[in-house]
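Trainee: heads up, no residue letters with this:
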């Protein structure tokens, strides 16, 4: 017998292994129950179109809705193997089909597959009677044809392996009859074929055998003892052989489910009936129900759960009080009605994955399923998301959903989302449940650094120490981590044809800008720096800001005397007639200051004089005039020491010595002056020559332009026409000045003034002084009075004046004799005068 069973097991195993079907993204395998651990069910990797390497890399795993893992995956071979022995009867009871649902989950990307394992029954259970012994009390007067219901055997197997038939041992009084119940099962009955005679045989022993349909068949037996009773020969009879009732789950205890009723034709005690459950009623029915022994009411004792049991079948016995007592039997079938008493459940099949903020719409975040223990409409579940999150649920197979993105994400505005999933069933009243999951958004370098301001203005004093801090720029990046780290640098540019990196240095970490050396306002007044802030992302992003650096002037330059110019420290010599009256213009001192603003305001003062009562110096123009008429008693040689001061803090000053020779009958002694000039020139030697060459080379273009200007204006004065010179023709770099030229004569000195006029209170004038001490017929440089050329002087003086168009308007310019002329450039600023002068000669008619 054992050998036959073993052969059958092997045949069934070989036939059932590795049977699978794929139906709409589902895989089904069919296996017999009771397989040993480690038995291979099938190659799930191959059936899922996965390579062996993907089984480990994508973490192929199984999830069971029951929570018990009967199967596992061999990651080395991709095979589905049995990990725990399976008892179909425990798992599915007596259901016709036993399916074990599984979910195969793979990651990267997340995918879900439905796997069903059909567990086939094997004939591993024999029919069993709950009570192996049965005693029937039958009155001897019982007529042939009477039927006596017997206990049905139970076989947990299904299909062909389930209970099929019964057999009864041979006897002369009883036959076996099989009655079909509503559920299709067979109930055995004893049928009395021959009247009983207690006096001949008081006890009859029968053997009832139950057989299943397996091959080989299994069987179970029960011994039936028939006691032949005397007298009470009528048993109670129920009105119905079977009672059917419906009962809602969770019905309150004490409720009457059904009332059974039986009648007995006997009289007296033989007619009195008491009701009770059948002798083999399971304990669960005794716990849930009770039967009233007098009324026959079947009542609820405890709460009933549809999810545990959907129906109940119980036998009710009616027993009279005769001797011996007689019994009648009926069946009660209770159908439990489902109520919506279970809220839906949300199951996370995978933890939510962090999402990059640049993830495309439709990116899978998590796998979610829902289930409800109720049935019908009560068990239909729908999932929704609470509003406000950029996600949506996409239905999958069999109450499964994928949580996906449905909008573009921005970590800077929302870095973490608390997504609330709401599950609702279709019952009445509707039940809901909620599940909150946290979805993190990963940062992407999508924001460049932003400066606190696009432009910075920095003011630094000239001559400040190298290494001092200019300013600090700051930029912030709303990204995270390395994407938010900012480094600062200075873009390559040039200032005065020099790389900007030679002027400043920037700290790449905090944006502090330092000077590399001190600045000179007279060389550079303003420059700008382009600072770049770049983050550490990949690829990195950057932005720029402009830093304007303004150099503030300091009073670090003393006034420079342009006219008169002393050679090698000697005094300047001037001549005047003894017949000069009060107010006679002796000479004019002209000086300039390389500084600007208040630091360049110049004033003149007569510091020392041989006779202070004879001469005076104008505070603002530097004109030296006689205070009174020259008398015969005045010395013919007068020495004047003139001090020139600026308006800066601290005050810078310089002095110039002027020797004035007073002569009788002075009428332009040009030859004497030539001799003196020649002597002075000889004394200056080569140094003067070098200075002349330097000044001439630097100022050549300006002098030529000025020469052309004078010629044009001189010609234009004869025809009363206007003379215009553009800025490019004069060599001066500011085109926005209104200038006027006019001829002035003061005693023996003739000069041309070029006046600049605009809407401001300040004014500029340039004077060309024509000395009577020269007979040269063209421009001749006599002596350099400054190393600053004419164009540079104009540029310095013009630094603070507003722009306007330069125009020269010719006045009547008539000088009818050939003279040497001293050209001075004078800058008048509301109360002070700065001048630059050159001595040149030209024949003017």
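Mentor: Sure, I can see it. This is a predicted model, so every value here is computed, not measured.
Trainee: rest of the way, CA atoms for contacts and neighbours
Mentor: Fine.
Trainee: OK, contacts around the closest residue to residue 221 other than its chain neighbours?
Mentor: Excluding its sequence neighbours, the residue lying closest to residue 221 (C-alpha to C-alpha, 6 or more residues apart in numbering) is residue 209, at 4.4 Å. Counting by C-alpha atoms under 8 Å, 6 or more residues apart in numbering, residue 209 touches 166, 167, 168, 219, 220, 221, 222.
Trainee: which non-adjacent residue is nearest the first one?
Mentor: In space, not counting the residues next to it along the chain, residue 166 is nearest to residue 210; the distance is 4.4 Å by C-alpha to C-alpha, 6+ apart.
Trainee: re the thing from before, the residue nearest to residue 221 belongs to a helix?
Mentor: No. Applying DSSP: H, G, I helix; E, B strand; the rest coil, one finds residue 209 to be strand, outside a helix.
Trainee: any idea how far it is from residue 163?
Mentor: 11 Å (C-alpha to C-alpha, to the nearest Å).
Trainee: repeat for residue 3
Mentor: In this structure, residue 3 and residue 163 are 23 Å apart, going by C-alpha to C-alpha.
Trainee: what do you get for residue 684?
Mentor: 145 Å.
Trainee: list the contacts for residue 456?
Mentor: 473, 545, 546, 547, 548.
Trainee: and the comparison structure, right after this:
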């Protein structure tokens, strides 16, 4: 004991008695006594009380030990026990015999009150600090009573109170659990500790409300509690990547104290989610002229997983056709889809592309989306024209509205770019009529005339509605087929020709020409004369018209004295069905030839010489008789000239050159008689000139008496003959003067292009005159007339026929130069043109 005391004094700290420590090690449990420090009289268990009593008795016998109990955390001044009273020290003795705890001071928690001798609490008592986790905690004190000093052992048991809350090793506990763990999995947790003992240290645990976890408390074989976290429901990192739970530990004290720890559960990812595109269907519009390399779209997909499980690679689906692959390419990392080829709206207007988004997990998952690329049309195709039906040639009598051609119009573009309008020239007799959606009919809009325009060139222009618009054209040649709608038309309405009489049979008179603007047989013209009678004979006995060439030939020599003007109609008929015809007038003027010699009119009863009685008293210039002759010819061929065949034998008589009057050239004498015979020669002016002669016998008598000439129809007195010849000369000269005036006027009109052209396209009649500028009348007075047809109506021109006629060969040569057509009628002679 002395050893224990010295150790106590030297360390200046409280010690637990060895016997008490032994009882604690063995598990002896004792309950604290009253708070006022009453000595403990027994314990709860019989065995424990027995052992305790034995120990106390032994201690008391040896040392005089006193035991007290006090609750920890008692306030300063709390009386633990009346130590002086227990030791038998009266209050009055405390002054002389003070009580003190050994060692004094030293920071002790208990002390003895000097006045009352009570053991009181000096400073805070902390059972956990003094005894730690021991079930029983007691302080052993040595109390010295002075004079005489005595040493007492005092034991103060510190009773536990619930002054310590449960305490976890860390305020925050991090756990990592894979989302692939199945329900029922356990995850051990480190429980809390409580510095108190007994019931105050008995803990129960609770977990904040959640649907995934629960607490499981297991008892091990060593009677130790094992705390675990139990997984009730599968985790989903994509739904909640982290769970924060509050673990609460509650002790059994009263009042209860709690301690908490936060459980931070991180859910580890498993590749259980496939990538998901932002949109299930991406719709993009691109113009077909978008250049190669144009960004079509940038795809975006997300994966709820993390790490490699969320890294996404894009690719075209295996269902993507190779032709589409040539049009697009995709960046697997960026998800950019770009043009690889040239778009063509007319070939493909819509692309539907399946795209796969695949993560890079150990077992990769794939998401899908669709890219729809709509190709927008641009005006890159010109309209197309195609003639599907062409009905040519078109009859020229086709009515308006006749369909000529059907034109198919198309444009591979769409919308306004493919809306086509067609047009043709405004001056054409056609118009376009829409028949179907993409068809135009070219129809006649007005009557057409092949003779005016035989063929039309129609250019159909098609223009679309794009901006800028594109156009195309198609050229159609529309020929017109002929119908027999035109009658042959002669170049002249009246053909005038002069033919020398006695021309040989077969001599061509004139060639008529008619033109028919129709084609083929409709324009093939044949000629013929319109039959009529000329006098007592038919026209066909005089002339013949060649059907193919239109040449008119004389079938017999023409006799001027029989027919002076041969006028007839020539028809021209085409070969159409039915045929059409036209007519022209032909006037054949027979030019007189000097084929008749003058004929002296007979007088008396015979053809012998004529006798005339002449008075010897007749003076110079007195008409004593007249010779009268006629010529069947006309013009100069009928213009007669009288002369004495032998002028020397005429003596005092002479003959009027144109009158045929026999007159005296001087006064008569008896030497001139009694009888004078004159041979009178009558000549015409023809070439060659023809003549006749008559013998006139003049008997010179003394007295004058009337003598009647027996000269037939032309007979009469000398005065009457003179009057007749004078009248003839006056008429010839008058007509010649009028002819000169008419020729001058006609030349003037022709030179100025005036109304003279109204007589048709042919030249006017040729006018011939002799040197004397006159003509003479024959037995029958004849007139020549020319009928002109034109705008101004019919005219009459005076023609004078001259016996001086150019040779027929010269005239025919001139005609040959004007018309190179061979003469079908044979040799030409005696024709004046």
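Mentor: Received the coordinates, thanks. Every value quoted in this text rests on a predicted model; they were computed, and no experiment measured them.
Trainee: TSV please, covering the contacts of residue 456 of structure 1 and showing distance to residue 317 of structure 1, secondary structure and neighbour count.
Mentor: Output for those, formatted as TSV (distance: C-alpha to C-alpha, whole Å; DSSP: H, G, I helix; E, B strand; the rest coil; neighbours: other C-alpha atoms under 10 Å):
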residue	distance to residue 317 of structure 1	secondary structure	neighbour count
473	99	coil	24
545	100	strand	21
546	104	strand	17
547	106	strand	20
548	109	strand	16
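Trainee: In terms of neighbours, single out the busier of residue 3 and residue 163 of structure 1.
Mentor: Remark: of residue 3 of structure 1 and residue 163, residue 163 carries more neighbours, 28 against 8, as counted by other C-alpha atoms under 10 Å.
Trainee: Quick check: the aligned residue for the more buried one in structure 2?
Mentor: Under the alignment defined by TM-score structural alignment, residue 163 of structure 1 is left unpaired in structure 2.
Trainee: contacting residues for the most centrally placed residue in structure 1?
Mentor: The centroid of structure 1 falls nearest to residue 411 when counting by C-alpha atoms, centre = their mean (2.9 Å). By C-alpha under 8 Å, 6+ apart, the contact set of residue 411 of structure 1 is 357, 441, 442, 443.
Trainee: Compute the distance between the second one and residue 484 of structure 1, please.
Mentor: To residue 484 of structure 1, residue 441 of structure 1 is 16 Å away according to C-alpha to C-alpha.
Trainee: cool, and the last one?
Mentor: Taking C-alpha to C-alpha as the measure, residue 443 of structure 1 falls 10 Å from residue 484 of structure 1.
Trainee: so who does residue 456 of structure 2 touch?
Mentor: Residue 456 of structure 2 neighbours (C-alpha under 8 Å, 6+ apart): 428, 477, 478, 479.
Trainee: For the second one, which non-adjacent residue is spatially closest?
Mentor: Yep, that's residue 477 of structure 2 we're talking about. residue 457 (4.6 Å).
Trainee: What residue in structure 1 is paired with the one you found?
Mentor: Match for residue 457 of structure 2 (TM-score structural alignment): residue 418.
Trainee: residue contacts, the closest residue to residue 246 of structure 2 other than its chain neighbours?
Mentor: Take residue 246 of structure 2 and drop its neighbours on the chain: the residue closest to it by C-alpha to C-alpha, 6+ apart is residue 262, 4.7 Å away. Contact partners of residue 262 of structure 2, counting by C-alpha under 8 Å, 6+ apart, are 171, 172, 173, 244, 245, 246, 247.
Trainee: at 6 Å what do you get?
Mentor: By C-alpha atoms under 6 Å, 6 or more residues apart in numbering, residue 262 of structure 2 lies in contact with 172, 173, 245, 246.
Trainee: Of the residues you listed, which belong to helices?
Mentor: Of the contacts of residue 262 of structure 2, none are assigned to helices by DSSP state H.
Trainee: For residue 658 of structure 2, state which of the residues you listed is nearest.
Mentor: residue 245 (171.2 Å; C-alpha to C-alpha).
Trainee: Residue 263 is in contact with the closest one, correct?
Mentor: Yes. Between residue 245 of structure 2 and residue 263 there is a contact under C-alpha atoms under 6 Å: 4.9 Å.
Trainee: List the buried residues for the helix or strand where residue 105 of structure 1 lies?
Mentor: Here residue 105 of structure 1 sits within strand 99-106, counting by DSSP states H and E. Buried residues in strand 99-106 of structure 1, counted by 16 or more other C-alpha atoms under 10 Å: 99, 100, 102, 103, 104, 105, 106.
Trainee: Many thanks, we can stop here.
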